[in-house]
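1. I'll drop the sequence and a predicted model, then ask my questions.
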Amino acid sequence: MTSTRDLATHRVENQPDPGTVPGLWADDAMLRRCLAGAGGDARAAGTFAETLQTPEMRDAAEAARRDLPRLDLFGRDGARRDQVAYSPGYHAVHAAGRAAGYHAVAWEGAAGGHATHAAMVYLLSQVEPGICCPLTMAYAGVPALQGAGRDDWAAKLMDRGYDPRAVPEAEKPALTLGMAMTEKQGGSDVRANSTRAEPADGAWRLTGHKWFCSAPMSDGFLTLAQTKAGLSCFLVPRWLEDGPNGIRLQRLKDKMGNVANASSEIEYDGARAEMLGEDGEGVRTIIEMVHHTRLDTAMAPAALMRAAVAQATWWVEGRQAFGATLIDQPLMQQVLADLVLDAAAATALGFRIARAFDGAGEADRAFARIGVAIAKFINNKRCIAVVAEAMEVLGGMGYVNDTPMPMLYREAPLNSIWEGSGNVICLDILRTLAREPRAAEALDAVLDAARGQHAGFDAALERHRATSGNGPDPAGARGFALDLGELLSAAALLDAAPGPLADGYLARLGQRRDVAGAGGMAGADRILGAWLDKT
């Protein structure tokens, strides 16, 4: 049988074999090391990776992005429907994520549950990032609902089934959950929200407009609205026993990326709701959900970087230019080594934070609170540049949608914006260190535990502490957060990947370079060898 790479009209040459693209599990030594170090379930993560790598699941993910969600506002009789129609591919990937326990494994009692969840975020983000959003909200909604006494909703939210039917909650064994906080006039300043809540018939009725609502076909939404006591948190079911609730879909957002996920604008038109937590304490109630979504927004950029660097290394291993294989070109090694260090550091840091989420002690909880904000900031700020450089490694091929690079590039800015943009996160870091002594102590303890392993780390930590004092004024928050992020990343790498990766990262610590490969680092070949280790 004639090969499709050897046709009568032309011969395909100097192109890597698509069948040799690095896999999600066996070819990711960094993931396996970090997951083991965090105490996660390698079998569950590896099985999920195998599922995602099947041709059927890859096709479903592509279909979810190609056949976009469609707003279905009215039926043929003119009655409002307020529904969103998704492609079968969307439902297939969503169901696979729930069956694997992406949303549930952290709450099922097994050791390392949050680390296993983080691995599933990392894996799915490389295949179809948009469907991570509704799965992440289900994961993050469990502690918020349990803390508010709604164990019934939490139990159905944890169910590993997938039931997309538009029917009341009581008729479904498995539930999904969305979130609607953002309004036009406030953005991240949710205290400026103007949606109103009025008591009625033993419950509450909500009236107002939400500029951004993720996953509008969810069975319920956590939302914020003003009462006489102030901003309060509510659970709003999409369906009531006698029909749809007063939630009106206005339009779907025409986003740059994350297109399989139907983000929307909605209006509450007297929507029936139940208050969660204390009246006027809405931010305190919903912050538990935000805290857990931040773990995923810190983990996802590590995944995007890994996917991009995997594509770049696969390309240069199988392509020649100017008489040599690209990966043997000294300058290409410099570029790739820089990208590898960023991807490896982001992965190590993400799993170090997940390990703290799994901790039972007060010190772990305090470190998770400050660490997840630092990881979210630095991992996302690295992501855009890494993906862009990796795309350039592929040349013109990287700019076309035959490769995953354009999708990865469109996704790269997302997690820096959602759940608190860069400035919000940096100011949150300052407030946390100033107001929560245990968080500052826990952060210092993690950094001090890494001392004595590498002279470069010890010197960088001393410089940081000598110059930062009690923390900068708000204008210096970004530089301060970046320094902390680099130090935490270095500590995580020393723990998860001592040797060429940690040494290479520490050798460039404190260098603010805008161009990958500009540092002329030594040992680029050893860094690439450590990254490409498939044992």
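-> Structure received.
2. okay, CA-based contacts and neighbour counts for the rest of this
-> OK.
3. any idea which element the nearest residue in space to residue 236 that is not next to it in sequence lies in?
-> Closest residue in space to residue 236, ignoring its immediate chain neighbours: residue 273 at 4.6 Å, by CA to CA, 6 or more residues apart in numbering. Assessed by DSSP states H and E, residue 273 sits inside strand 264-276.
4. could I get the buried residue list for that strand?
-> 264-268, 270-276 (16 or more other CA atoms under 10 Å).
5. that older thread, which ones are touching the residue nearest to residue 236?
-> Going by CA atoms under 8 Å, 6 or more residues apart in numbering, residue 273 touches 203-206, 234-237.
6. quick one: buried ones out of the residues you listed?
-> For the contacts of residue 273, buried by 16+ other CA under 10 Å: 204-206, 234-237.
7. how far does stretch 58-78 stretch from start to finish?
-> 38 Å (CA to CA, to the nearest Å).
8. who's in contact with it?
-> Contacts for stretch 58-78 (CA under 8 Å, 6+ apart): 52, 80-90, 92-93, 127-128, 249, 251-252, 259-262.
9. count of neighbours near residue 467?
-> 11 (other CA atoms under 10 Å).
10. second structure for comparison follows:
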Amino acid sequence: MKKPASDAKPVTRYFRQTLIVSTVIRATDMAPGTRTSSRRTRAFTLTRPRYPAYSAVVPTHAVTNQVPPLPDYNALTANPALSEAVRRWADDAAHDEVEQLGAHSGSAQARVWAEQANTHHPVLRTHSPTGERLDEVDFHPAWHALMDVAVSGGLTAEPWTQPGGRGAHVRRAAGFTTWSEVEQGHLCPVSMTYAAAPALAANPALAARWVPQLASRSYDSGLRPLDAKSGAIAGMGMTEKQGGSDVRANTTRAVLTKDGPVAGGDTYRLTGHKWFCSAPMSDAFLVLAQTEAGIGCFLVPRVLDDGERNPFALQRLKDKLGNRSNASSEVELEGTWGVRVGDEGRGIRTILDMVAATRLDCILGSSATMRAALLRAVHHARHRRAFGDLLVDQPLMQNVLADLALESEAATTLALRLAHAVDEGDTAFSRLGVALGKYWVCKRTPVMVAEALECLGGNGYVEENGLARLYREAPLNSIWEGSGNVNALDVLRAASREPASVEAYLDEVRRARGHHPALDQAIAALPDVLARASDPDAQASARTLVERLALTLQAALLAQHAPAVVADAFIASRLGGDHGVTFGTLDAGLSSTAAVGLVERAFAT
């Protein structure tokens, strides 16, 4: 084929092929013996396209109106409510330390680790290639990177080794919140390590050996004897197939051995099956089992002091809705060695100190999940246009985002106030406050994350921006360490049987009297609300009672510590009736300036 003349116009391949085929057809239709020049026809095809409109190249992949990736930010300084709480209930040194962690939390590198840890799930290795039992779980390196930051940031048991009243638990709570914005699965073993220390305090000799390792800032993965490690991680094993939250129904048996007391406790051999055991690569577990005297609590190490593996057969890993970076397993105990913690037959009482601490972390983790979802919604609205304007400038979207911001700030303030109670040793207030917060904040999280996801529309429903993972994660803390009903009934017990907790709660909310008429009215009604906890039929309405108590406490805390625009909008909407059923139904009287201010405070840049 000859090349076309230099002034020939380019023709698309599709059009050129079509004309060549039509030329062949015309040639075969000619009479026999007729000569024709196919060369001339081809030249004509290349230089004079019949349909020039098809030759134009139309750009179809120009990207417009798409939101850029979340920028690097500081998870502490971008969150005024959290930053103010650290300065209020801790000190400047604590703020400086959490600020360093906050910069790491808001980095692109941390988000990559989170994505990798949730894409490459843990893998169970039950046996070695030669057939020996291994019972190990392999994690992606990103998991270990996340764990290293959490442990080196002092998010495990370190606060229990610090003097009381110095803000150590507030510092740790703020750090736990900021780092939880990155990824929630690895915070499960971090939380259990933090919570194991108060339970081990029931046995001072045992605590003296284990707590320093649980409080270490050195992340030392791998199964080895405690003395060969620079730091340790702890887990928990309570739930069984038949019992769930009813741990008194546990069937795992613990038989006293002839070994005698070791490290301050009698030794036992445990046999049974644990239905949910998270983070099975931990160095030790607090486990409940039946003894002749009743339920006992036992410290069960993975590796014994002589280097021998303690029988701890991992049957399978759970295929979970969320929390997929973290390994949750079923474990078979068969003659597994353990040391009793606390008094014989008082295991539930002993482990409740661990449960209380993990419930606090449920509140912290849920407030962080709220926060992470809110940031993505605000960031999207600041960059996405619809109907000629940025979403963040449109009144209805402002209403939604402002409403989400109120929910997030109320959760954060309550969580940090509870951590402050731990610092102060105020068990009377934390007893009722943690149960209220665990129920309410964890219940609100899935609803809030769903609304934040909807702010992004279809972009929120895909995996790339992280909201889909947050949505799968959102229900977990409401289930872990007692579901909603369990916590609601716990509130009833505290309100009806522990007058000191009731008085501590009332003292806290009464500090906010005079701020807003709706809040004053809610506070005045509290004695009657609390009195109903003792009614024989109170159980059926327990959730209603808990909601009233939790909302009033959140409103009182915001009235004391938040800017007036935040407190007033929260009280008017949550207690004053100026709110619908869904987010985005704040009273229309809320000025646009106030709504914009709430959104700006939600993600300070």
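-> Cool, the structure landed. The model shown is predicted, which means the values in this text are computed figures rather than measured ones.
11. any chance you could compute the TM-score here?
-> In this superposition the chains share a TM-score of 0.95, using TM-score structural alignment, normalised by the length of the first structure; 526 aligned residues with a CA RMSD of 1.8 Å.
12. sorry, back to before: ok, of the contacts of stretch 58-78 of the first structure, which come out buried?
-> By 16+ other CA under 10 Å, the contacts of stretch 58-78 of the first structure give 52, 82-84, 86-87, 89-90, 92-93, 127-128, 249, 251-252, 259-262 as buried.
13. so of these, which ones are in strands?
-> 82-84, 249, 251-252 (DSSP state E).
14. need the residues you listed in CSV (columns: distance to residue 163 of the first structure).
-> Formatted as CSV, these follow (distance: CA to CA, whole Å):
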residue, distance to residue 163 of the first structure
82, 18
83, 15
84, 15
249, 21
251, 24
252, 22
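15. which non-adjacent residue is nearest residue 356 of the second structure?
-> residue 434 (7.4 Å).
16. wait, is that neighbour part of a helix?
-> Yes. Under DSSP: H, G, I helix; E, B strand; the rest coil, residue 434 of the second structure sits within a helix.
17. count of neighbours near the aligned partner of it in the first structure?
-> Taking TM-score structural alignment, the alignment pairs residue 434 of the second structure with residue 372 from the first structure. When counting by other CA under 10 Å, one arrives at 28 neighbours for residue 372 of the first structure.
18. sec struct for the counterpart of residue 183 of the first structure in the second structure, please.
-> In the second structure, the residue matched to residue 183 of the first structure (TM-score structural alignment) is residue 240. Using three-state DSSP, the structure places residue 240 of the second structure in coil.
19. and the gap between residue 240 of the second structure and residue 496 of the second structure?
-> As judged by CA to CA, residue 240 of the second structure and residue 496 of the second structure stand 30 Å apart.
20. which one's more surrounded, those two?
-> Each of residue 240 of the second structure and residue 496 has its neighbours counted (other CA under 10 Å); residue 240 has more, 23 against 17.
21. any idea how far that one is from residue 478 of the second structure?
-> For residue 240 of the second structure relative to residue 478 of the second structure (CA to CA), the value is 19 Å.
22. now do residue 239 of the second structure
-> For residue 239 of the second structure, the distance to residue 478 of the second structure (CA to CA) stands at 16 Å.
23. helix, strand, or coil at residue 124 of the second structure?
-> Applying three-state DSSP: residue 124 of the second structure is strand.
24. just give me the match in the first structure for it.
-> Aligned partner of residue 124 of the second structure by TM-score structural alignment: residue 71.
25. that match: how many residues sit nearby?
-> Residues near residue 71 of the first structure, counting by other CA under 10 Å, number 18.
26. rewinding a little: any idea which of the buried ones among the contacts of residue 273 of the first structure is closest to residue 142 of the first structure?
-> residue 235 (12.5 Å; CA to CA).
27. could you find the counterpart of residue 253 of the first structure in the second structure?
-> Looks like residue 253 of the first structure aligns to residue 318 there (TM-score structural alignment).
28. next, the contact list for its match, please.
-> Per CA under 8 Å, 6+ apart, neighbours of residue 318 of the second structure: 327-330.
29. make TSV out of the residues you listed and add distance to residue 111 of the second structure.
-> Listed next are the contacts of residue 318 of the second structure as TSV, based on distance: CA to CA, whole Å:
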residue	distance to residue 111 of the second structure
327	20
328	23
329	26
330	30
